[in-house]
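Colleague: what's the 3D shape of this:
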Amino acid sequence: MNISDADRAKVLVQALPYIQKYAGKTVVVKYGGNAMINEGLKDAVMSDIVLMQLVGINVVLVHGGGPEISSMLKKIGKESRFVNGMRYTDSETMDIVQMVLAGKVNKDLVQLLEQHSGRAVGLCGLDGKMILAEKMASAEDLGYVGEITEVNTQIIKDATDRGYIPIVATVGGSRSGEIYNINADIAAARIAAELGALKLILMTDIRGLLRNKEDENTLIPVVNVSEVPKLRHEGIISGGMIPKIDCCVEAVRRGVGRAHIIDGRIPHSILIELFSDEGIGTMLY
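Modeller: Okay, here's the model as predicted:
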């Protein structure tokens, strides 16, 4: 697609008030799904994040790594087991989760961001007691799956103050030394709240919240958190969307300005959401 110089100028002018609004503010991006696997999308996300930092936004990248964990478990001949959509994590699986998330996936992302001329530092929830957790209380035992009890963002602030983009792997620890696997959406929401972030952006593999799941043209662009119980009752919020919306509601209730669920399959979806009047996904406020 060839874009004329006049159109290019128009795009920049439209972005200007947003750039001014976000300068010096914090945006937490939960990075996952297809955008983490597809090489072209990966590159687009990294350049988006570098651009955000260059215009003065404090970006914090929180990531999962489900597919990488499953693939490593497969390599050692261990089957992935899920209970109600959450990974059952015995102690051997927890070792793999820690190795893959805080090691391989985290450092690959640091390297990738540096290749795009960003300055990144890789962290996990164990660093600086960032994510304190205890075993998740649930009807069925999930093993070493943790529930966050406390988030300490000092180490994240230290990194952003020094001009680094913190990349956070969501492994947490208890006061008595156990290590837990933490859901990345939940961790991103809590970190955003603790940082007083202006925005939380969850990247997913869907357009956003759809009125009709079968039709991508039925996107609901804006939702007030007070409407969530009704949408849930009507079955519009269901399945895998429930935990994502819950995270957004939790973030907004804890003081995050806006929470967005965006389609990570669209190149540069973060920039479109942040710097254009139309936006791209579902925004909760």
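
Colleague: from here on, contacts and neighbour counts on C-alpha atoms
Modeller: Fine.

Colleague: which ones are touching the residue nearest in space to the middle of the chain?
Modeller: By C-alpha atoms, centre = their mean, the chain has its centre lying nearest to Lys30, at 0.8 Å. Lys30 makes contact with Leu61, Val62, His63, Gly64, Ala184, Asp185, Ala188, Leu200, Ile201, Leu202, Met203 under the criterion C-alpha atoms under 8 Å, 6 or more residues apart in numbering.

Colleague: number of nearby residues for the nearest residue to the fourth one once chain neighbours are set aside?
Modeller: Put plainly, it is Gly64. Nearest non-adjacent residue to Gly64, counting by C-alpha to C-alpha, 6 or more residues apart in numbering: Ala184, 5.4 Å away. Look at Ala184: counted by other C-alpha atoms under 10 Å, it has 22 neighbours.

Colleague: show me the helices in the stretch 101-250 of the chain, by range?
Modeller: Assigned by DSSP state H, counting those that start in this stretch, the helices in the stretch 101-250 of the chain fall at 106-115, 154-161, 184-195, 228-233, 241-253.

Colleague: show me how far the longest one is from its chain's centre.
Modeller: If I follow you right, that is helix 241-253. Centroid separation for helix 241-253 versus its chain: 12 Å, with C-alpha atoms, centre = their mean, to the nearest Å.

Colleague: what angle separates that helix from helix 184-195?
Modeller: Relative orientation of helix 241-253 and helix 184-195, computed by axes from the mean of the first three to the mean of the last three C-alpha atoms, to 10 degrees: 0 degrees.

Colleague: helix 241-253 packs against which elements?
Modeller: helix 184-195, strand 199-204, strand 258-263, strand 282-284 (3 or more C-alpha pairs under 8 Å, 6 or more residues apart in numbering; DSSP states H and E).

Colleague: structure for this one too, so we can compare:
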Amino acid sequence: MDYLVIKCGGSVFESLPQSFYENIVYVQNELNLKPIIVHGGGPLISSLLTKLGVETTFVNGLRVTTNEVLDIVEMVLSGSVNKRVVRHLIEAGGMAFGASGIDGSLLKAEQVRDCPELGFVGEVVQVKVELLDQIIAQGHIPVISPLGIDERGQRYNINGDTAASAIAKALGARLCFISDIPGIYMNENNEKKTLYKVTKAEVEEMMHNQVITGGMIPKVKAAIDGLAHGIPEASIINGFTKDALLDFCKGKETGTKIILGEEVYSV
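Modeller: Model (predicted):
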């Protein structure tokens, strides 16, 4: 199958036009691609944590997750956010199947090794591809909330970008991050220049110089890791630009394509 993993961040999905979801359905029906959506929900999680008086902090764009925070993360991601995305796709004329990475142990995970202060934040060690294939075979678009579980039943909060990359690696899929900006950009003469292509070395330099910060860090790291493990393509595109997803699927220039090689230029 020709898979396409679409990571839709929590900061953008609530504002995306319905035409974006219609494009996903079009991709499935007309371009013969098999879309899989992995979504975030950070702003809604933060909002509910604030309302409940639960303190939350971040390290390198990743949320420190205690058991108390994890309860709320699961409630938001696997509950309200997941089902909203499913509803949008149904309204767009598609068939969608919402699931958590915990369901059926779809995303087997373990605690992040190099940053124990993050708490119950996990990394994916195995993706049950057969479960995704079963959902897809029935004509549904899988909509996955990024939570994982280990063999002991301990659940983990997984960064959505990292989860999307893990699924793309397991499937050999193209990977597309949906953002509310055109991609990665540089400031030149007080003007923002979007980079159409950016290399691994350029990304690492921009992170070192704090040009790339916050929530963009997990995106570019996930993209580079995926490319290093065989995914054919990784790009960041603006979900609010008309037909940007279709342009990406058709190989047209849109957003920022992250590559491992040396070529880089701006548009």
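
Colleague: my guess is Leu101 of the first structure contacts Ile167, does it?
Modeller: No: look at Leu101 of the first structure against Ile167 with C-alpha atoms under 8 Å: they stay out of range, at 11.0 Å.

Colleague: now Met241 of the first structure. Nearest residue, chain neighbours left out?
Modeller: Nearest to Met241 of the first structure is Leu209, by C-alpha to C-alpha, 6+ apart, at 7.5 Å.

Colleague: what do we get in the second structure for the one you found?
Modeller: When the second structure is aligned by TM-score structural alignment, Leu209 of the first structure is paired with Ile184.

Colleague: and if you look at Gly264 of the first structure?
Modeller: Using TM-score structural alignment to pair residues, one finds that Gly264 of the first structure aligns to Gly239 in the second structure.

Colleague: can you give the contact residues for whichever helix in the first structure runs longest?
Modeller: Longest helix in the first structure, counting residues (DSSP state H): helix 5-22. Here helix 5-22 of the first structure makes contact (C-alpha under 8 Å, 6+ apart) with Val55, Gly56, Ile57, Leu198, Leu274, Phe275, Ser276, Asp277.

Colleague: and those residues, which is closest to Ile37 of the first structure?
Modeller: Nearest to Ile37 of the first structure among those is Leu274, at 22.7 Å by C-alpha to C-alpha.

Colleague: what sits against the closest one?
Modeller: Tyr18.

Colleague: what residue in the second structure is paired with it?
Modeller: Counting by TM-score structural alignment, the partner of Leu274 of the first structure is Cys249.

Colleague: tell me the contacts of Leu62 of the second structure?
Modeller: Per C-alpha under 8 Å, 6+ apart, neighbours of Leu62 of the second structure: Leu118, Asn159, Gly215, Pro218.

Colleague: contacts only, for the counterpart of the residue nearest to Gly64 of the first structure in the second structure.
Modeller: For Ala184 of the first structure, the aligned residue in the second structure is Gly160 (criterion: TM-score structural alignment). By C-alpha under 8 Å, 6+ apart, the residues touching Gly160 of the second structure are Lys7, Gly9, Val38, His39, Gly40, Ser145, Pro146.

Colleague: most neighbours of all the residues you listed, which one?
Modeller: Ser145 (32 neighbours).

Colleague: the counterpart of that one in the first structure and Met241 of the first structure, how far apart?
Modeller: Here Ser145 of the second structure is matched to Ala169 in the first structure, going by TM-score structural alignment. To Met241 of the first structure, Ala169 of the first structure is 22 Å away according to C-alpha to C-alpha, to the nearest Å.

Colleague: same thing with Ile206 of the first structure?
Modeller: Ile206 of the first structure is 10 Å from Met241 of the first structure, by C-alpha to C-alpha.

Colleague: pick out whichever of the two has more residues nearby.
Modeller: Counted by other C-alpha under 10 Å, Ile206 of the first structure and Met241 do not tie: Ile206 has more neighbours, with 20 against 17.

Colleague: I'd say that one and Ile262 touch.
Modeller: Yes: using C-alpha under 8 Å, Ile206 of the first structure is in contact with Ile262, at 7.3 Å.

Colleague: list the buried residues of stretch 192-210 of the first structure.
Modeller: 192-204, 206-210 (16 or more other C-alpha atoms under 10 Å).

Colleague: got the end-to-end distance for it?
Modeller: Terminal-residue distance, stretch 192-210 of the first structure (C-alpha to C-alpha): 25 Å.

Colleague: map Val145 of the first structure onto the second structure.
Modeller: In the second structure, Val145 of the first structure lands on Val121 (TM-score structural alignment).

Colleague: can you count the residues close to its match?
Modeller: When counting by other C-alpha under 10 Å, one arrives at 26 neighbours for Val121 of the second structure.

Colleague: same thing with Tyr285 of the first structure?
Modeller: Neighbour number of Tyr285 of the first structure under other C-alpha under 10 Å is 19.
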